[in-house]
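**Q** predicted model and sequence follow; I will ask about them next.
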Amino acid sequence: MQKHPVIAIAGLACETSTFSPARTLAAAFHPRRGREIIEKYAFLSPGMPLGDSASWKGALIGHALPGGIVTRAAFEELANEILTRLGQICESSPVDGLWFDIHGAMCVEGLEDVEAELLRRIRLVVGSNVIVSASMDLHGNVSQQLAYQTDLITCYRMAPHEDEMDTKERACRNLVDILTSRADARSRPLKAWCKIPILLPGEQTSTRVEPAKGLYALVPGVEAIPGVIDAAVWVGYAWADEPRNHAVVMVTGWDAEIVTENAQRLAMHFWDSREAFHFVAPTGSLAECIHVALESDRRPFYISDSGDNPTAGGAGDVTWSLARVLARPEFQKADGPVVVYASIPGQQAADTIVRAGVGAIVTVVAGAEVDNIHQGPIAMTGRVHAIKHGDRDAIIECVLQVGSVFVIITKLRKPYHHESDFTELKLEPRTADIVMVKIGYLEPELYEMAADWRLALTPGGVDQDLKRLGHCRIHRPMWPFDESFNEPPDLRPRLIPSSNEPFVE
């Protein structure tokens, strides 16, 4: 009987904005270790085809809510534990493969291209002959060094990321297939890597609409070509300022001509479509979006407060939009149009509300504890509508009714993506006039609920107006920062060598 391969699992994931003053600490990663990792992914469970096809050994994974730059101390703490745990796994049994479970847009104080750096350190422990399969967000960044350190690499094909688990399962399945089918244990897949000088926000590259919908529809067809293992297209992460921030195509397989030809075909399609990328919804200033919502008879009407989106890396506590909502006369009486605002963090405000209790009238100050660049903290007086304890991210959630605005105040920042996020706070988003959420494109449940919506171009660490953020380290020219190029970009893919071979960028 053929021995099952031993596959270790490790990785850190955090989408981080270098334009946010926030910092991400180790606890934010909610690390999982050992069996906790296997239990997180149902497709690795005993009795499942993948679960039974290998001996899976969890080291450590950590997935933090997107935010500001990760502190160096936090990274070193988690990275060192990963290395220690991998060393212990290697001592008990030789490791054949590694699933590198990452996002791809993490930035760390004092380091660059940190996913490649983490994998470089991992390879010093597990060895250069271990086959590594990485799964990533399509908003991650694939430098040549990361491509070099991996053997297999793939990313989501949908934005919003409804295929997250499918992608991770695909990365594991490709890894098992390689480990169980190679006639020569030294053989490695070929990797065609192609840089595309485009850097766009996710709200302009949603696969719900063209041209991203058509671009990503090509990927499964490339993957199905004989000689190809996987094909992937990365949009890249627009709110960080590093040389690796740009779009990338990679195709892996066994035939050099096939992988390079198809990588170039996908890259050219992406480049040729660049002028067709537009926002996934109608946009406008906050005032324009509120005006449209009030004039509309479609309910509920959603407005994305996009500049401070905590699931893209915003600090989540920018008060700029909330201050303007509360200042509008339409919303200053309790019988005005019902607005739900999600959300603003304020630790002291949450504690004050909890002490006062539901039904009390309180005055609190919240927001701008981290990101006060655009607006300072905001004072609010209102009636306590609801209190909830125990959320994984927020810890405490409160609702304060200020006029006709129901403001969700949290102890720590939290994204609001699900109907239950509201209903558990005694809010009914389906019957509200306006629901304003710190988000970019609407996540699936919100998208289904919205009778109509607008994307407000508001300030913050993930401002949709990229040109006003001040990128200075990305490679130029870069679309749309530069709309004219002296000559067309070189979209010829490069074959990246295996990690056990010499490589010069």
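**A** Arrived safely. Residues are numbered from 1 along each chain as shown.
**Q** please count neighbours and contacts with C-alpha atoms only from this point.
**A** Noted.
**Q** who's in contact with the nearest residue to residue 323 once chain neighbours are set aside?
**A** Excluding the flanking residues, the one nearest residue 323 by Cα to Cα, 6 or more residues apart in numbering is residue 378, at 6.8 Å. Neighbouring residues of residue 378 by Cα atoms under 8 Å, 6 or more residues apart in numbering: 319, 323, 365, 366, 367, 368.
**Q** what about residue 242, how many residues nearby?
**A** Neighbourhood size, residue 242 [other Cα atoms under 10 Å]: 19.
**Q** next: residue 4.
**A** 15.
**Q** how much space separates the closest residue to it other than its chain neighbours from residue 455?
**A** Distance criterion Cα to Cα, 6+ apart; nearest residue to residue 4, sequence neighbours excluded, is residue 54 at 4.8 Å. In this view, residue 54 and residue 455 are 45 Å apart by Cα to Cα, to the nearest Å.
**Q** checking the residue nearest to residue 112 when sequence neighbours are not counted next. Helix, strand or coil?
**A** Nearest residue to residue 112 in three dimensions, chain neighbours excluded: residue 242, at 7.6 Å (Cα to Cα, 6+ apart). Secondary structure assignment for residue 242 (DSSP: H, G, I helix; E, B strand; the rest coil): coil.
**Q** and the comparison structure, right after this:
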Amino acid sequence: MKKIILVVSVTVILILTGCKSQNSNELPRIAIAGIAIESSTFSPAVSHEEAFRAREGDDVFSYYPFMNPDSGIIDRAVWLPTLRGHAMPGGIVTREAYESLVTKTLTMLEASLPLDALFFDIHGAMSVQGLDDPEGDFLVRIRELVGNDVLVSTTMDLHGSVSPRLAKYSDLITCYRLAPHEDAIETKKRAVTNLLKRLETGKGKPAYKAWIPVPILLPGEKTSTRIEPGKGLYELIPGQINGDNVIDASIWMSYPWADEPRNHGVVMAYGDDKESVAKAAETLAKHFWDVREEFEFVAPTTYFDDAMNQALASDKKPFIISDMGDNPTAGGAGDVTWTLHEIFKRPEFKAANSKKLIYSSIPGPELIKKALEVGVGGHVSELAGAEVDDRFAPPIKIEGEITAIKESDNNTEVVVKSGNIYTIVTEKRNAYHYERNYTDLGLNPREIDILVNKIGYLTPELYDIRADWVMALTPGGVDQDLLRLPYKRINRPMYPLDPDMADPDLSAQFIPLANE
């Protein structure tokens, strides 16, 4: 009897051990890596390593809410997160910062070998000092370490750029389909689930990848999917997808504030049926080109003086003005003072019964120090702004009463009331996308007469509270008047810089697989 019990026990242990070993062996080993930034080469700003706020190891999972314990995704692989950094848009990245982040990633990837796959999460509009196509360079260096047989799924912002090199070394590649990017998490999840499916079915790399350069370079404020023709263009994508024949298709608008040969529109499709892949890519590329002249700014657009005149004459509130040229979330330095100088020239805001205006925002670390000394209710008179980008206006002296202070280890904010102008001054450049950004400072953006924000198209929350809205063509590193930008290196001809250019060849170009 004891012998029987012993045999059964050993058998159960062997079965359990075998099952565990088998399951462990079957689960694919998938690494996660990526560094992301949108960086303007037309801005004097420079981005350093600390701007990326890189997360390592398990902290990387915080980027992906769909990878929770109940997701049905997390238990389908052995996940090996390495380094993932995402910087606020800004100026060109220093070569030192880039090399440091890449080296750290490669070191962690080497410790994770062997790999079956990589989830490569990037933006696609990073510029680096002395280096073209940094995302392509990064992926080539990863491939040199992990090999070309590893399955790579790349996810991007639709304002990124896809070089042939990035297309070659990515097996699966996709980007957002909405601008504003309300589908960012959904897109990353699609990149991961497509990757898992190809691993689990054993189908691996798609047989065909079609890449079509489209010579169009437009700002996001003209290509928003809230309105036509962007809305209809991106709504064509799901109809092109057909199981394994066409696994996915994407349209990249690219990024107009960087001057590199890769900066232009791109369409890609991939799958296992060559004819279907080509047709999908060519259908999207042709429609993209056909509607090029229909792209208009997502809101009425004018120069700042006229925008202010409209706001002052309006009885709607809040009347929002986008101060577009120095938009920090598109790559502007965020400290151009030109617009604020123009506002302070206006006599309308000096009268007690005049309209009230909020300006968000301008960096002024010295003013912040003074504000902390005098406290709420105290008076300050200090210079702010133009420490990075003083090409259009010098630092501005802001004088007035401190009405709010929000202290932070990272970025203290204060509000200075000058007549009926409420200027938000920050320790470092900042973006104001949410109602709470204002209410935390004792300001009510719904009740203010005029809200001037360093932004382009409005985020969904600001869009919902607007009573009226005008986008102002102000100067800065992300000037929306592209004809004012000194392009030297992009491929020409390019629409709309060359509006009379001939129709391009939009035939599918098949990109070799990474291991070919």
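**A** Cool, the structure landed. This one's a predicted model, so the numbers in the text were calculated from it and none came from an experiment.
**Q** tell me which residue of the second structure matches up with the residue nearest to residue 323 of the first structure.
**A** Following TM-score structural alignment, the counterpart assigned to residue 378 of the first structure within the second structure is residue 396.
**Q** same thing with residue 7 of the first structure?
**A** For residue 7 of the first structure, the aligned position in the second structure is residue 30, judged by TM-score structural alignment.
**Q** have a look at how far, on average, the strand or helix carrying that match is from the first structure.
**A** Element membership of residue 30 of the second structure [criterion: DSSP states H and E] is strand 29-36. By mean Cα distance after the TM-score superposition for the first structure, the fitted strand 29-36 of the second structure averages 0.5 Å away from its aligned residues in the first structure.
**Q** what's the closest non-adjacent residue to residue 234 of the second structure?
**A** residue 177 is the one closest to residue 234 of the second structure (Cα to Cα, 6+ apart), at 6.0 Å.
**Q** how many neighbouring residues does the one you found have?
**A** Residues near residue 177 of the second structure, counting by other Cα under 10 Å: 25.
**Q** which residue lines up with it in the first structure?
**A** Using TM-score structural alignment, the equivalent of residue 177 of the second structure in the first structure is residue 157.
**Q** what about the residue nearest to residue 323 of the first structure, distance to residue 344 of the first structure?
**A** Distance, residue 378 of the first structure to residue 344 of the first structure, by Cα to Cα: 10 Å.
**Q** intersection of neighbour lists for those two?
**A** Here residue 378 of the first structure and residue 344 have 319, 366, 367 as joint contacts, going by Cα under 8 Å, 6+ apart.
**Q** re earlier: contacts only, for the residue nearest to residue 112 of the first structure.
**A** Counted by Cα under 8 Å, 6+ apart, residue 242 of the first structure has contacts 112, 473, 474.
**Q** report the secondary structure state of the second one.
**A** Put plainly, it is residue 473 of the first structure. Secondary structure, three-state DSSP: residue 473 of the first structure is coil.
**Q** so residue 385 of the first structure lies in a helix, does it not?
**A** No. Assessed by three-state DSSP, residue 385 of the first structure does not belong to a helix; its assignment is strand.
**Q** measure the nearest residue to it once chain neighbours are set aside to residue 406 of the first structure for me?
**A** Distances taken as Cα to Cα, 6+ apart place residue 399 nearest to residue 385 of the first structure, at 5.2 Å, with adjacent residues excluded. Using Cα to Cα, residue 399 of the first structure is found at 6 Å from residue 406 of the first structure.
**Q** then residue 115 of the first structure?
**A** Distance of residue 115 of the first structure to residue 406 of the first structure, computed by Cα to Cα: 40 Å.
**Q** with residue 164 of the first structure instead?
**A** Counting by Cα to Cα, the gap from residue 164 of the first structure to residue 406 of the first structure is 32 Å.
**Q** what about these two, which has more around it?
**A** Shown here are residue 164 of the first structure and residue 406; by other Cα under 10 Å, residue 406 has more neighbours (26 against 18).
**Q** that one contacts residue 400, doesn't it?
**A** Yes. Counting by Cα atoms under 8 Å, residue 406 of the first structure touches residue 400, with 5.7 Å between them.
**Q** ranges for the strands of the stretch 51-200 of the second structure?
**A** 55-56, 78-86, 90-93, 117-121, 151-156, 172-175 (DSSP state E, counting those that start in this stretch).
**Q** give me the stretch of the first structure that stretch 266-282 of the second structure matches.
**A** Taking TM-score structural alignment as the measure, the first structure aligns residues 248-264 with stretch 266-282 of the second structure.
**Q** hang on, I meant stretch 142-160 of the second structure
**A** Alignment note (TM-score structural alignment): stretch 142-160 of the second structure is matched to residues 122-140 of the first structure.
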